[in-house]
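Enquirer: what follows is a predicted protein model with its sequence.
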Amino acid sequence: MTRVLLVDDQPLVRTGLRVMIDAQPDLEVVGEAGDGAEGVELAGTLSPDVVCMDVQMPGLDGLEATRRIASASEGPAVLVLTTFDRDDYLFQALEAGASGFLLKTASPEQLVDAVRVLAAGEALLSPAVTRRVIERFGAPSPEAPAPDEALTQLTDREAEVFRLLADGLSNVEIARRLYVGEATVKTHVSNILLKLGVRDRVQAVVRAYRSGFVRA
């Protein structure tokens, strides 16, 4: 059973999310918070697997709450939910450590699928989000990026997987492209994240473009 914490200042929104999530046999809402500070506190006491986090809230907003939750060792994955399709929210959420970003206009199926993806240890990196990451970080910098020594630790196969990951491919798609099993790809991705010292594949994609390892 995947444990989910809801953080949103609107009770009606939390109720809607709870109904959608609790209707799934493998998902369970274990708590609700009305602001970021309460969300951080409950994330520490309830030990959820996934936190569904609103952005605009009174007091501590969702971006700072995400940063605090993501900084905790072995903390839950954070799925940022927002009404506003804004690049500043997207990139601030990713840099704060969010593992996924979803608009509240998404369907119930997209929401529960996103929770399952994050609970499985992956990240919700849709092609649309990948394109925006590329647009933000993929353009050559006026100054040459500093050498990233961590990248030299990757094996040839890990580097190949990393490039496909940076293109926004899922583990299943990478497995098909390389004619290997999905379990093998998961192992490669885990090794890549470990060697780069990043939390998840979203952060890895940002690292790929910032370092110049992959160019748009």
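Expert: Received the coordinates, thanks.

Enquirer: contacts and neighbour counts: CA atoms only from here.
Expert: Noted.

Enquirer: so residue 53 sits in a helix?
Expert: No - using DSSP: H, G, I helix; E, B strand; the rest coil, the assignment for residue 53 is strand, not a helix.

Enquirer: list the buried residues in the lengthiest helix in the chain.
Expert: The longest helix of the chain (DSSP state H) is helix 182-196. Buried positions in helix 182-196, judged by neighbour count with 16 or more other CA atoms under 10 Å: 182, 185-186, 188-190, 192-193, 196.

Enquirer: other SSEs contacting it?
Expert: Counting contacts by 3 or more CA pairs under 8 Å, 6 or more residues apart in numbering; DSSP states H and E, helix 182-196 packs against helix 156-166, helix 171-178, helix 201-210.

Enquirer: what about versus this one:
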Amino acid sequence: MILNAQEGIQVVGEAANGAEAVSKATQLDPGVVLMDIRMPVMDGVEATDRICRSTRAKVLVLTMYDIDEYVYDALRAGASGFLLKDVRRNELVDAVRLVHDGEALLAPSVTRRLITDLVRRGAARPDLTQRLAELTDRETLTLRHLARGLSNAEIASAMVVSQHTVKTHVSNLLTKLDLRDRVQAVVFAYESGLIAPGIG
């Protein structure tokens, strides 16, 4: 009801469980899927993984469970955003629009937990570290800024370039690293060892 009442947003389908969500996402080709985590038949993490692999839809996870394993698994599965169910209506609507437009969105508490979890998991993965060599120096610097949570405008200011140039760098690094969006880029930056908390 909240989303249908918004101009420019149309709810094209609803699903009672994860398997139905995958089926409907495949049939209806939505721009954004609003996904719960705990569901019967198939949980939200597996459903997110299947949707991200087989459709163009961006997945925004909305759940009451602020638990590390769910956060991390959902993001690894390809989710572009993760919000808790206590989010305000206008924030939910804004989140759907942002994710649709290719941005990524994480609740602040989720970002802290994600970083803590990535650090706890230990050493950088060599396979990811090698992939960093594919980036130019400017793309690598852009990735560092992304991982620190900077917006395109803030990155442009820090690098003394235009926002258009930043968007080009972001697009290029996502393509080279085969990543879906900015959230995946943040995960990659930490897992590859490019950046760690307090080091930028």
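Expert: Everything's here; your move. Please read these numbers as outputs of a predicted model, since none were measured by experiment.

Enquirer: got a TM-score for the pair?
Expert: For these two chains in superposition, a TM-score of 0.91 is obtained (TM-score structural alignment, normalised by the length of the second structure); 196 aligned residues with a CA RMSD of 1.7 Å.

Enquirer: sorry, back to before: could you dump the buried residues of helix 182-196 of the first structure into JSON lines with distance to residue 105 of the first structure added?
Expert: Shown next, in JSON lines, are the buried residues of helix 182-196 of the first structure (distance: CA to CA, whole Å):
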{"residue": "182", "distance to residue 105 of the first structure": "31"}
{"residue": "185", "distance to residue 105 of the first structure": "32"}
{"residue": "186", "distance to residue 105 of the first structure": "30"}
{"residue": "188", "distance to residue 105 of the first structure": "34"}
{"residue": "189", "distance to residue 105 of the first structure": "30"}
{"residue": "190", "distance to residue 105 of the first structure": "32"}
{"residue": "192", "distance to residue 105 of the first structure": "33"}
{"residue": "193", "distance to residue 105 of the first structure": "31"}
{"residue": "196", "distance to residue 105 of the first structure": "34"}
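
Enquirer: let me see the contact set for the counterpart of residue 182 of the first structure in the second structure.
Expert: Here residue 182 of the first structure is matched to residue 163 in the second structure, going by TM-score structural alignment. Listed by CA atoms under 8 Å, 6 or more residues apart in numbering, the contact set of residue 163 of the second structure reads 152-153, 155-156.

Enquirer: what about residue 163 of the second structure, distance to residue 95 of the second structure?
Expert: 21 Å (CA to CA, to the nearest Å).

Enquirer: quick one: map residue 24 of the second structure onto the first structure.
Expert: Residue 24 of the second structure maps onto residue 42 in the first structure when the alignment is built from TM-score structural alignment.

Enquirer: please, which helix or strand holds that match?
Expert: Assessed by DSSP states H and E, residue 42 of the first structure sits inside helix 36-46.

Enquirer: and the most centrally placed residue in the second structure, what does it touch?
Expert: Nearest to the mean C-alpha position of the second structure, by CA atoms, centre = their mean, lies residue 80 at 2.6 Å. Listed by CA under 8 Å, 6+ apart, the contact set of residue 80 of the second structure reads 58-60, 99, 103-105, 181-184.

Enquirer: one more time with 10 Å
Expert: By CA atoms under 10 Å, 6 or more residues apart in numbering, the residues touching residue 80 of the second structure are 32, 48, 52, 57-61, 74, 98-100, 102-106, 180-184.

Enquirer: corresponding residue for it in the first structure?
Expert: The alignment partner of residue 80 of the second structure in the first structure, by TM-score structural alignment, is residue 99.

Enquirer: against residue 179 of the first structure, how distant is its match?
Expert: Relative to residue 179 of the first structure, and taking CA to CA, residue 99 of the first structure is found at 27 Å.

Enquirer: repeat that for residue 155 of the first structure.
Expert: 18 Å.
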